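K.L.:
What follows is a predicted protein model with its sequence.
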Amino acid sequence: MTWWSWIVIWAVLVLAMLGMYALLGWRLFKKASVILGELSQLGAQVGSIQDNVENLTPEPSDNAILLGYAQMHHRRDAHRRRRAEEKELRREKRLERGKLLITSDYTQRTWPHAR
């Protein structure tokens, strides 16, 4: 091979490398512009949440020592009853899902039978 053929080979390789960098840079630019658009939407959503942050803060709880034993005992019993009801509801839903698994028609592809 002559000396100028090496120059041609290296010139083609360098041009291919620059073309690849241009292609990757263009794809990166397009992805970055999409991300910036999504970030602006996210900023708008965060702004709307920040407007309502005062309404979202929980009220401070009462001091249990100042309320007394009887009232706190009543609150605790109500809390236990509510948790027991929620637990029973979860158990019933679990049993219902189990029954659907046993008795469902596998050809039916609608919710709640399909995955």
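P.N.:
Noted; the coordinates are in hand. Residues are numbered from 1 along each chain as shown.
K.L.:
hey, let's count contacts and neighbours off CA atoms from now on
P.N.:
Will do.
K.L.:
Buried residues, the helix or strand hosting L100. List them.
P.N.:
Take DSSP states H and E as the rule and L100 turns out to sit in helix 69-103. Buried residues in helix 69-103, counted by 16 or more other C-alpha atoms under 10 Å: M72.
K.L.:
Could you check how many residues crowd around V12?
P.N.:
Neighbour count of V12, defined by other C-alpha atoms under 10 Å: 12.
K.L.:
ok, it to M20 distance?
P.N.:
The spacing between V12 and M20, counted by C-alpha to C-alpha, to the nearest Å, is 12 Å.
K.L.:
also this one, for the comparison:
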Amino acid sequence: MPWWSWILIWIALVALSLLFYVLLGIRLYRQFMATIKDLGAAGEKIGHLATLPATYDEPRPLTSVPPGAAIFATRARMRHDYDASKSSRREDRRQRRVQRKTDRGQPQSLRDLDFS
């Protein structure tokens, strides 16, 4: 095999590898552009949802204890406020659970029913 055939073989190998990298780059660019297009569509959809009016209840403001009052309040007062808010949250969860089961037509749990 003459010496110049090795040069031709190496030139062909380098050309094929460059062609492979170019095709790989084109494919990567197209996938990147498709991803950017999908992200834009998702952003528009989320932006559209953000402009809809909120249908959930707004959280209740804490009127019993202003911010920073815990430092100067008595321990008994803070314990009372903590227990009151904890029982309030429990009652709210119980009412939501009862309403959800009523809406679905499911049987109520005995601990959820209010016998008073």
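P.N.:
Received, thanks. Keep in mind the model is a prediction, meaning the values are calculated, not measured.
K.L.:
May I have the TM-score of the superposed chains?
P.N.:
Remark: TM-score between the superposed chains equals 0.51 [TM-score structural alignment, normalised by the length of structure 1]; 88 aligned residues with a C-alpha RMSD of 4.2 Å.
K.L.:
Packing partners of the helix holding L100 of structure 1?
P.N.:
With contacts taken as 3 or more C-alpha pairs under 8 Å, 6 or more residues apart in numbering; DSSP states H and E, helix 69-103 of structure 1 sits against no other helix or strand.
K.L.:
Please tell me how far the spatially most central residue of structure 2 sits from L23 of structure 2.
P.N.:
In structure 2, the residue lying closest to the centroid (C-alpha atoms, centre = their mean) is I46, at 11.8 Å. Going from I46 of structure 2 to L23 of structure 2 by C-alpha to C-alpha gives 35 Å.
K.L.:
how big is the offset of the lengthiest helix in structure 1 relative to structure 2?
P.N.:
Scanning structure 1 for the longest helix, with DSSP state H as the assignment, gives helix 3-51. On superposition with structure 2, the mean distance recorded for helix 3-51 of structure 1 (mean C-alpha distance after the TM-score superposition for structure 1) is 1.3 Å.
K.L.:
Aligned counterpart of A76 of structure 2 in structure 1, please.
P.N.:
Alignment note: A76 of structure 2 maps to a gap in structure 1; criterion TM-score structural alignment.
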